[in-house]
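Student: The following block contains a protein sequence and its predicted model.
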Amino acid sequence: MNRESNFMPTPDQDVLEVKPLRTLAPMFPAPLGVDVLNRSTTPPLVFVAPAGQFSGAFGAWNNPAIRSFAAFGVPDAGGDQGAGDSQTAAFGDQEIGRGQSAANGTPNIGTSATEPIEATPISAYKSTQPIVISLDDDNNDDEPYTGNQTSTSGRKIKRPSHLSGYNMSDSLGIDGSNGTKKRPKSSSRKAANDNDLSFMPPSSDPREIVEVVLMTFEALRRRHLQLDETQETSKRADLKAGAIMLASNLRANTGKRIGAIPGVEVGDIFYFRMELCIIGLHAPSMGGIDYMNAKFGDEDDSIAICIVAAGVYENDDDDTDTLVYSGSGGISRNSEERHDQKLERGNLALERSLSRKNVIRVVRGYKDPACLTGKVYIYDGLYKIHESWKEKTKTGISCFKYKLQREPGQPDAVAIWKSSQRWVENPTARGGVLHPDLSSGAENLPVCLINDVNSEKGPGHFNYITQVKYLKPLSSMKPFQGCGCLSVCLPGDNNCVCAQHNGGDLPYSSSGLLVCRKLMVYECGESCQCSFNCRNRVSQKGVRIHFEIFRTTNRGWGLRSWDPIRAGSFICEFVGEVVDDTKVNLDGEDDYLFQTVCPGEKTLKWNYGPELIGEPSINISAETFEPLPIKISAKKMGNVARFMNHSCNPNTFWQPVQFDHGEDSYPHIMFFALKHIPPMTELTYDYGDIGCESSSVGSTRAKNCLCGSSNCRGYFS
């Protein structure tokens, strides 16, 4: 509906005077060698997956005929800078290596503008040019990089048929007399496109596909950080992981479209712009405005389909349902030059979206609370532009402004983010508080008890403890000698005993993220010479997350976080009493019993994608899974972990960790994030599948599952 604007320009603001479209027709660049002025009438070769919007990596990937025709789409290397990524000066009018540019086809827009609309991307043309990935200064990793980096105009990354020099030990096995895993010699490496990619799901569920793509990217990124630290290189791990994903055609939603993206939910969070690219949410790796050509009746028009507001420009971000967005251009990162913005390309597309009234996806970027240099990107749903004008900025240039209003009826996203950040600063601002700290100061941070569902005053009585109570050590856990590292353990130190126990690498990144799942993670302990600040002491330092225990609507009490949680982050330990196998079921059913029965397939396959860089596959299956001989009951005493509910599609997983090196050593059950977890999302793990052959030890009767996930098994152990 056409709504009249009540906007009145001030003396320093001008109403936009939009010239006829033909005089301002956007000149799209000619990426990948395609001549857009003298375009061939032959239709491009486009591969369409059975589901309609996913790349050939799923379902049809193993077909060599299909794989040979797959197009290598690449994200934008420059152009629209609405998110503060002003890089136009570095590239001029040409965007090098742009694979998801404006569409060749012009989809017909019907009456419902919120329906996804696909267009044929220019990347559908086969090209022999190398992929070009641009560095994004807005998108810094939290791991520090030493050494020289290239200019922000971009870094060329060759399409990797293989990555030489990267060998990896299978972290789930043990070789050698000292219990360490030897690095296999890789005499012949397979190309990325020739690897067995059976770890990718055959599912047609859009959500599952998007999650697997993101988990694969994050696993590759963490592994590259680990390798780069060992080899003392300083390359951007997120760009390297993205280049591998694109070269292997492992991505989702390749066609540009207006409206919602299949498998992407409002409120999803991301830590890298490359993540937005590989799931089809926002194609440019740097530009803040994603746009395309579309057909409106008999007319073609260039319209905006997604914007990223990363906080560099003077964008009004106080109202969670309204966004005043600054246009692109006017700022050069490579110089102090300033110039007025021009009504072209992304700016023109935004102006045309105002008149066409199409919905636009909005991604908002905020500072990462856990990292001074990092950012968190939140998908805030669909907006429409209601007003536009031009005004002078503080630097004196003329800037285009666009006022976007959030479409009603969508789940909260940024609103939840802002509320949770206020609660972190002032817990009393949280409504429905029953107790400000259920741990009574036992944890590093208070654990808030919340009930905004009914009148129940809290869970049943239990003693809050932070350490496991055990009667005797496990006979299978053998003591081992600690390291003699001075100050801290360093990556690549062949003399570090703790690194040797972990297969030759430190198991955590410099920011404390677990790199991959192992049968056992060995942290430094009391017998080690390194300090308490060593990076190999993560889980033993306790909780670092603002938790709340809350009343669910149908599953009792649950656990969630006020903080965003990155994939691989330590969450908490399962604390309770170690119980005797023979006494587990004597006192009746124990709903707070933890046992290492076989988890679901997603948890087993968290180590996605070593085949993509020529490393041996880490294959764990229900048949090869071996449970630990340990059972912990949190019925009478425990911590926040006792409130974590089961889900067949969990967002956390348990990992055995050992840091007690003496005769009385025992494994600790630590929980880590399976994927990025937005604030106020319930934390769940897979209690286990009693159908697994390896789950026969102490198995109990099946319980009905109420997780509500699309892949729910209907029961759990």
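Tutor: Received the coordinates, thanks.

Student: contacts, neighbours, all on C-alpha from now
Tutor: Fine.

Student: separation between T684 and V424?
Tutor: Counting by CA to CA, to the nearest Å, the gap from T684 to V424 is 22 Å.

Student: out of the two, which sits in the more crowded spot?
Tutor: T684 (25 against 16; other CA atoms under 10 Å).

Student: Is the more buried one in contact with H646, as I believe?
Tutor: Yes - look at T684 against H646 with CA atoms under 8 Å: they come within range, at 5.5 Å.

Student: Mind giving me the packing neighbours of the helix or strand harbouring H224?
Tutor: Assigned by DSSP states H and E, H224 belongs to helix 206-231. Helix 206-231 sits against helix 237-247, helix 273-278, with contacts defined as 3 or more CA pairs under 8 Å, 6 or more residues apart in numbering; DSSP states H and E.

Student: so which of the ones you listed is the most packed in?
Tutor: helix 273-278 (a mean of 26; mean count of other CA atoms under 10 Å).

Student: related to what we said a few turns ago, report the inter-axis angle for the helix holding H224 versus helix 237-247.
Tutor: Interaxial angle of helix 206-231 relative to helix 237-247 (axes from the mean of the first three to the mean of the last three CA atoms, to 10 degrees): 130 degrees.

Student: Which positions in helix 206-231 come out as buried?
Tutor: Neighbour-count burial for helix 206-231 flags 206-230 (criterion: 16 or more other CA atoms under 10 Å).

Student: Pasting the second one now:
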Amino acid sequence: MVSSCPNPVKDRSFPKPKQARHVGKKVQHVKGHSQEICCKKVCTFTQEWYDIRRDIGEALKCYRRLRLVKGLRDKVSNNHGMSPERGKCSGLALHKRVASLLKRLGKWVNTTKQIGCVAGVEIGDEFHWRGELCIVGLHSEFQRGIDCIASLNGRTWATSIVDSGRYDSATTSRVSPNEFTYCGEGENPIFGGKKKAKVKDQKLVGGNLALMNNMVDRKPVRVIRKYNHIGNANDSGYKFVYEGLYRVTKYWKEIRGDSGTYVYKFNLVKMEDHQQYDSEWKKKYVWHRRH
């Protein structure tokens, strides 16, 4: 890993971003169907897998430095013919800007969407910002909680979800340490700190439909969870942790108590081969939070 962001290079010299590669994985049979499992005690990691993990570490260091140092962002922008920042760049706009600069530098890793494990990422890996999930290939959406992929015939599946607790009273709930209920997307009664005057029913479209298809077609989904006020957090007091692969076991529609409108709920269970690889701090935190 490097201690600072490397000097930008000319456009013609951009290294090509690494594509998603199925490396260091074995096919395990889980309850009658095969899934790709990527855990320390299950698969034999290759040198290529470790190279990708090193690239991820370098990309994250670059991301965090560019986010903090405007002069460095301006230098990279100027060297690569990008328009300068207008006014004060903060919040979502800042993270999109930093991610765009890293793409110009050829620092994005795992740039092809895929279902299942992501090369170079282990269960328990921690990330400071949503933009970091994008540049390493875990979750490509800056705001939406459900990331999707489409087949050639148009059928969609969810590749990953971010459980960030944005949906107020209709938020996710824990059933057990390895099982939770996730609220579908759309019609958030409180978004951006403001309460909507009128909330409609959620629909079985977009990410909600994709999660249902995961259940029907037995496709795993990556889960990333947001933790607040935990050690090694970012300067806003939270962090994102990759939880591993889950399967959608059922879904249903229920009435949201505060608005009387319908929301979709999805039950997700951690795949058996991934259950034993949670970090100790997270086990204690989840147990404390539930009790």
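Tutor: Right, received. Where do you want to start? Only a predicted model underlies this, so the values are computations on that prediction, with no experimental measurement involved.

Student: Superposed, what's their TM-score?
Tutor: TM-score for the superposed pair, counting by TM-score structural alignment, normalised by the length of the second structure: 0.69. Supporting figures: 233 aligned residues with a CA RMSD of 3.5 Å.

Student: one step back: now the helices and strands packed on helix 206-231 of the first structure in JSON lines, with distance to Y313 of the first structure?
Tutor: Formatted as JSON lines, those follow (distance: least, CA to CA, whole Å):
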{"stretch": "helix 237-247", "distance to Y313 of the first structure": "24"}
{"stretch": "helix 273-278", "distance to Y313 of the first structure": "17"}
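
Student: Quick check: which of those helices is nearest to Q655 of the first structure?
Tutor: Q655 of the first structure lies closest, by CA to CA, to one member of those: helix 237-247, at 24.5 Å.

Student: looking just at contacts, which helices and strands does that closest one meet?
Tutor: By 3+ CA pairs under 8 Å, 6+ apart, helix 237-247 of the first structure packs against helix 206-231, helix 273-278.

Student: Could you rerun that using 7 Å?
Tutor: Counting contacts by 3 or more CA pairs under 7 Å, 6 or more residues apart in numbering; DSSP states H and E, helix 237-247 of the first structure packs against helix 206-231.

Student: Minimum distance to H668 of the first structure: which of the helices and strands packed on helix 206-231 of the first structure has it?
Tutor: helix 237-247 (30.4 Å).

Student: Which residue numbers in the second structure does the helix or strand just after that closest one align to?
Tutor: Per DSSP H and E, the first helix or strand lying C-terminal to helix 237-247 of the first structure is strand 269-270. The aligned range for strand 269-270 of the first structure in the second structure is 126-127, by TM-score structural alignment.

Student: what's next to the matching stretch, contact-wise?
Tutor: Stretch 126-127 of the second structure is contacted from outside by 239-242, using CA atoms under 7 Å, 6 or more residues apart in numbering.

Student: Who wins on neighbours among the residues you listed?
Tutor: That'd be F240 among the contacts of stretch 126-127 of the second structure, by other CA under 10 Å, with 24 neighbours.

Student: how far away is it from Q35 of the second structure?
Tutor: F240 of the second structure is 24 Å from Q35 of the second structure, by CA to CA.

Student: And for I56 of the second structure?
Tutor: 24 Å.

Student: for K70 of the second structure, same thing?
Tutor: From K70 of the second structure to Q35 of the second structure the distance is 44 Å (CA to CA).

Student: Could you pull up the residues touching the residue lying closest to D238 of the first structure once chain neighbours are set aside?
Tutor: Once flanking residues are discounted, D238 of the first structure sits nearest to R221: 5.4 Å by CA to CA, 6 or more residues apart in numbering. By CA under 7 Å, 6+ apart, the residues touching R221 of the first structure are 237-238, 241.

Student: Leaving out the residues flanking it, which one is nearest to the residue most central in space within the second structure?
Tutor: The residue lying closest to the centre of the second structure (CA atoms, centre = their mean) is H139, at 3.5 Å. Leaving aside its sequence neighbours, H139 of the second structure sits nearest to L133 (CA to CA, 6+ apart; 5.3 Å).

Student: Okay, that neighbour and T261 of the second structure: tell me how far apart.
Tutor: Taking CA to CA as the measure, L133 of the second structure and T261 of the second structure are separated by 32 Å.

Student: what do you get for K16 of the second structure?
Tutor: Counting by CA to CA - K16 of the second structure and T261 of the second structure are separated by 47 Å.

Student: same question, A197 of the second structure
Tutor: From A197 of the second structure to T261 of the second structure the distance is 13 Å (CA to CA).

Student: how far does the match of strand 269-270 of the first structure sit from the chain's center?
Tutor: What separates the centre of stretch 126-127 of the second structure from the centre of its chain is 10 Å, taken as CA atoms, centre = their mean, to the nearest Å.

Student: Stretch 138-158 of the second structure now?
Tutor: 11 Å.

Student: Quick check: end-to-end length of that stretch?
Tutor: End to end - CA to CA - stretch 138-158 of the second structure spans 12 Å.

Student: Would you mind listing the buried residues in that stretch?
Tutor: Under 16+ other CA under 10 Å, the buried positions of stretch 138-158 of the second structure are 138-142, 145-149, 156-158.

Student: Equivalent analysis for stretch 215-226 of the second structure, please.
Tutor: Burial within stretch 215-226 of the second structure, assessed by neighbour count using 16+ other CA under 10 Å, is assigned to 215, 219-226.

Student: Looking at those residues, which one is closest to N178 of the second structure?
Tutor: Distances from N178 of the second structure to these, taken by CA to CA, are shortest for V223, at 11.3 Å.

Student: follow-up on the earlier one: which one of the helices and strands packed on helix 206-231 of the first structure lies closest to K418 of the first structure?
Tutor: helix 273-278 (21.1 Å).
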